[in-house]
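Trainee: What follows is a predicted protein model with its sequence.
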Amino acid sequence: MENTTYRVRVHKTEVRKNVAGKVTSYRVQWSTDGKPWKRTFQKSAQADAYRSKLLTAAREGEPFSLATGEPVKWSRVERPEMTWYDFACKFADFKWKAASAKYRQDIARALTAATPAMLTSGKGKPSDLHLRTAMRRWGFNTKQRAEASEETAEVLAWLAKNTRSVSALTEAATVRALLDAATSRLNGKTAATSTIRRHKTILQNAMDYAVELKLLDSNPIKALKWKPPRVTYEVDRRSVVNHAQARRLLAAVQAQQPSGKRLVAFFAVIYYAGLRPEEVVRLGEDNITLPELARNPESGELEEPADGWGELRFAGAAPFAGREWTDDGSLREERALKHRAEGETRIVPCPPALVRILRAHLAEFGTDPGGRLFTGVRGGELAGITCRRVWAKAREHALTEKEAQSPLAKRIYDLRHACVSTWLNAGVPATQVAEWAGHSVDVLLRIYAKCIVGQDEAAKRRIADALKDLDSPV
């Protein structure tokens, strides 16, 4: 048992007196593993009784706590017992209402990854795949649990009977095994850094909840010497496309059938206005302000103004989550803008190139009955898999073989990085870029630090100028 010792010495009681020689108190003194302890009593009988209890515990071989100095059994209280699986379900239910659909999935994944470390028996054990599926899709899903099939219910029943008690997490070795399982891939290798930190945070929150339920005295993860790897939030400069590459990619999107032509504007909004994909799918015609067409004095026809800027004004996003994780059963969850309060809007300028693309999109495809710009070919929700497939094929056709094998624009989200990098390199103040991108200034500069071109050379020139007078031979 960790944090305990059997090396105990009980010393003679110290009689404490004031300056007049009158006895004021009695101090019991003892040590555990060399660490001194003391406790003061007003009466001699109280001190003698306490000292006698210490001596008896030491003689009977009771372990003493290094944290309190007293016998371990003195601090033991009867606690409710709960299996890990039952507790994990209770924690998922506790977090469900306030959590976003995406975070609900994160909780289920973290608990699913950690649970194998808490299994007590292999007898009658279902396959690992069946266990993971049952936990992630049903057991740790508050909405779905009661709807599990008979086969899945049997798997969950086996889990309920074959996981250790939460009280087992008072042992550091068990806590370490739990964390190791939660931060590893199925092949035993270490998970991605972001996954490690996310799962560790979720489990730490779960342990706080166990303390609240009085299943544990304290959070065992906080006491563990376990340091997660560092996470880098900086954008990889190699993933950022230049304007020529972006235009080739958009042209390659347009050439694809049947979805490409209606997706050009979708990708263009990310590249030219820096919106997140979940913000773009929610855009409606009422979120767009386009400049008035100008009449050509020679032909008399209406044309796009030469330098006509528009504006995007929006107040929500709709990240994909899956029907089983949203409250209303929709594929996407309607939410406020990231890092902003409910109802708060963001305004982003719409450059002339994007104005032309959006006007052409509206002219050809219009909007759905709800006013949304982007839908599937047959109407309905724009599927994320469709966007990813079209983008992957566009990279194959628009980029060189070497570029296609690199991180260049590998994810759709990299178009947003390209947009924000363009704004910063064009000299737009960081405060304005942060407002358009929906970031705080410090986060913006931390993420895009390596994408600001020319600052290092400018800094070198300033240093060289400052040292010119010192360049004479010594």
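Mentor: Received the coordinates, thanks.
Trainee: From now on I want contacts and neighbour counts done on CA atoms only, so please keep to that.
Mentor: OK.
Trainee: Three-state assignment for the residue most central in space within the chain, please.
Mentor: With distances taken as C-alpha atoms, centre = their mean, the residue of the chain nearest its centroid is R198 (4.9 Å). In three-state terms, and counting by DSSP: H, G, I helix; E, B strand; the rest coil, R198 is helix.
Trainee: Please give me every residue in contact with it.
Mentor: D106 (C-alpha atoms under 8 Å, 6 or more residues apart in numbering).
Trainee: Quickly note the distance from it to A192.
Mentor: 10 Å (C-alpha to C-alpha, to the nearest Å).
Trainee: what separates the residue nearest to the centre of the chain from Y233, distance-wise?
Mentor: Distance from R198 to Y233, by C-alpha to C-alpha: 14 Å.
Trainee: same question, K38
Mentor: Applying C-alpha to C-alpha to K38 and Y233 gives a distance of 50 Å.
Trainee: does P351 really touch W309, like I thought?
Mentor: Yes - look at P351 against W309 with C-alpha atoms under 8 Å: they come within range, at 5.0 Å.
Trainee: measure the residue nearest to the centre of the chain to A172 for me?
Mentor: 21 Å.
Trainee: what does stretch 340-349 rub up against?
Mentor: 273, 309-316, 335-337, 435-438.
Trainee: Pull out the buried positions in that stretch.
Mentor: 346-349 (16 or more other C-alpha atoms under 10 Å).
Trainee: same check, this time on stretch 77-95
Mentor: So stretch 77-95, judged by 16+ other C-alpha under 10 Å, has buried residues 82-92, 95.
Trainee: Show me those residues that map onto strands.
Mentor: If you go by DSSP state E, these have nothing in strands.
Trainee: Including distance to L250, could those go into JSON lines?
Mentor: Conversion of those to JSON lines gives the following (distance: C-alpha to C-alpha, whole Å):
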{"residue": "M82", "distance to L250": "56"}
{"residue": "T83", "distance to L250": "54"}
{"residue": "W84", "distance to L250": "51"}
{"residue": "Y85", "distance to L250": "49"}
{"residue": "D86", "distance to L250": "51"}
{"residue": "F87", "distance to L250": "50"}
{"residue": "A88", "distance to L250": "46"}
{"residue": "C89", "distance to L250": "46"}
{"residue": "K90", "distance to L250": "48"}
{"residue": "F91", "distance to L250": "45"}
{"residue": "A92", "distance to L250": "42"}
{"residue": "K95", "distance to L250": "41"}
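Trainee: next up, a second structure to put side by side with the first:
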Amino acid sequence: MAVRKEPSGRWRAVVKQGRRYVDGATFNTQREAKAWEQRQKAALAGAVDLAARKQPVRSLLLMWIEERKQTVATTTAHTDAAMIQRLSAAFTARAVGSVTDRDVQRVLNTWSGKYAEASVRRFRASLASFFGWCVSERCIESNPVSGSQVPRKDAEPGRMKPLTETELEQVAATIREFDERAADLVLIASWTGLRWSELRAITVADFSRVPVPVLVVRRAAPEGVAVKTTKGRRARTVPVADRVLRLVEACADGKAGDDPLFTSSTGARLHASGFKKAAHWKQSAKARRIHDLRHTAICLWLARGVDAATVQAWAGHASISTTNLYVQHLGTVADRAGLDRLNTPGHTGGTHGEEDGASNANTPGR
């Protein structure tokens, strides 16, 4: 290795292994050239192939994904593919050896502004696996993902946009003018709290009428992905309230046990794009997402006085803290009861019940 000054006044650093030329770079200052030289020395000491460091991320991703999909579950392979699709062209064009933890952190920050925290964590795990593979292939010395963190997203209750019962009925009535089944599905989703992927996966056999009408949620069927377990990775039971029992029974009529319970008005498998088109969603849904129907159900249960632990079980929340976000959004039953008491007419006295304007000898300052 050597650093020398070029006739142009810039500094040239050259790396060799024995007599074989490996790499070279030109810098504006001697300090930059020597720092680069030291990094190459460290890479050689770590048995890293310096030529491999210059390969673009894009080409290595293709090699990695081909090897990895033979050894991981289908859902993991889908996550890997989704992660690659979300990487920018500028990032994948970079030489793998030039990617730092700061570059990875910028990627995670960008993803965090677009996707849910759980999704970003899955993408980070895939990216970490890729760079770990690069380390094992002697392309880089260390994994740049190790020094990065997924930005935390506080699930603030204010971000929820559930419908009130009145708004729900208005939305359903508006959609019914365009498509009866779409309106029924809006009501069913808003009273059962099923995620869209769970709504697609429920079969007729999952609907039981005795001893009480319930839906057994065992699977999820995200669009474009194979059927998998629910988000909570365990089955749960969701009651079917009288308001939508007749609608669910109508969906089951004439179908076999293995048939999807909820289908479109033409009997086809549910797809969000088709559902939104049939429902004229943009003009009918009061600026809500389909997922807000799940928020609507959870808030509706709590507003009707169902305790948080039961709501947690119905919703399939892994932690009661998630359910409590909805409690904070609505206020507890005690909060509402206390407010009702405050608003009760006829009680205008102080804490000891004295009449308005009466003096209390024990009150300081009087």
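Mentor: All right, it came through fine. Predicted model, so just to flag it, every value in this text is computed and none were measured.
Trainee: thinking again about what came up before, give me the buried entries from the contacts of stretch 340-349 of the first structure.
Mentor: Applying 16+ other C-alpha under 10 Å to the contacts of stretch 340-349 of the first structure flags 273, 309-316, 335-337, 436-438 as buried.
Trainee: before we move on, back to that, keep only those of the contacts of stretch 340-349 of the first structure that are in helices.
Mentor: Per DSSP state H, helices hold the following members of these: 273, 435-437.
Trainee: Among these, list the two that are farthest apart in space.
Mentor: A273 and E435 (12.0 Å; C-alpha to C-alpha).
Trainee: and C251 of the second structure, what is it in contact with?
Mentor: Counted by C-alpha under 8 Å, 6+ apart, C251 of the second structure has contacts 261-263.
Trainee: Tell me which residue of the second structure lines up with E212 of the first structure.
Mentor: Aligned counterpart of E212 of the first structure in the second structure: S136 (TM-score structural alignment).
Trainee: tally of neighbours for its match?
Mentor: A count of neighbours around S136 of the second structure, defined by other C-alpha atoms under 10 Å, yields 14.
Trainee: That one and K282 of the second structure: what is the separation?
Mentor: 50 Å.
Trainee: Please apply the same query to L330 of the second structure.
Mentor: From L330 of the second structure to K282 of the second structure the distance is 26 Å (C-alpha to C-alpha).
Trainee: surely R294 of the second structure meets S197?
Mentor: No - counting by C-alpha under 8 Å, R294 of the second structure does not reach S197; the two are 11.5 Å apart.
Trainee: Would you indicate which residues of the longest strand seen in the first structure are buried?
Mentor: Ranked by residue count under DSSP E, the longest strand found in the first structure is strand 23-32. Across strand 23-32 of the first structure, burial judged by 16+ other C-alpha under 10 Å covers 25-32.
Trainee: equivalent range in the second structure for it?
Mentor: Going by TM-score structural alignment: strand 23-32 of the first structure matches no residues.
Trainee: So which elements touch that strand?
Mentor: strand 8-10, strand 14-17, strand 35-41, helix 44-59 (3 or more C-alpha pairs under 8 Å, 6 or more residues apart in numbering; DSSP states H and E).
Trainee: which one of those has the most crowded surroundings?
Mentor: strand 8-10 (a mean of 19; mean count of other C-alpha atoms under 10 Å).
Trainee: what sits against L424 of the first structure?
Mentor: 430, 433, 452.
Trainee: Swap in 10 Å and give it another go.
Mentor: 430, 432-434, 444-445, 448-449, 451-453 (C-alpha atoms under 10 Å, 6 or more residues apart in numbering).
Trainee: what's the answer for D259 of the second structure, then?
Mentor: D259 of the second structure neighbours (C-alpha under 10 Å, 6+ apart): 201-205, 252, 269.
Trainee: Give me the distance between the aligned residue in the first structure for it and E285 of the first structure.
Mentor: Alignment of D259 of the second structure against the first structure is given by TM-score structural alignment, with G371 as its counterpart. G371 of the first structure sits 6 Å away from E285 of the first structure, taking C-alpha to C-alpha as the criterion.
Trainee: Over to C451 of the first structure?
Mentor: 33 Å.
Trainee: higher neighbour count, those two?
Mentor: Neighbour tally, C451 of the first structure and E285, criterion other C-alpha under 10 Å: the higher count belongs to C451, 23 against 16.
Trainee: And the helices in the stretch 51-200 of the first structure, which stretches?
Mentor: 84-96, 101-114, 128-134, 150-161, 172-182, 193-212 (DSSP state H, counting those that start in this stretch).
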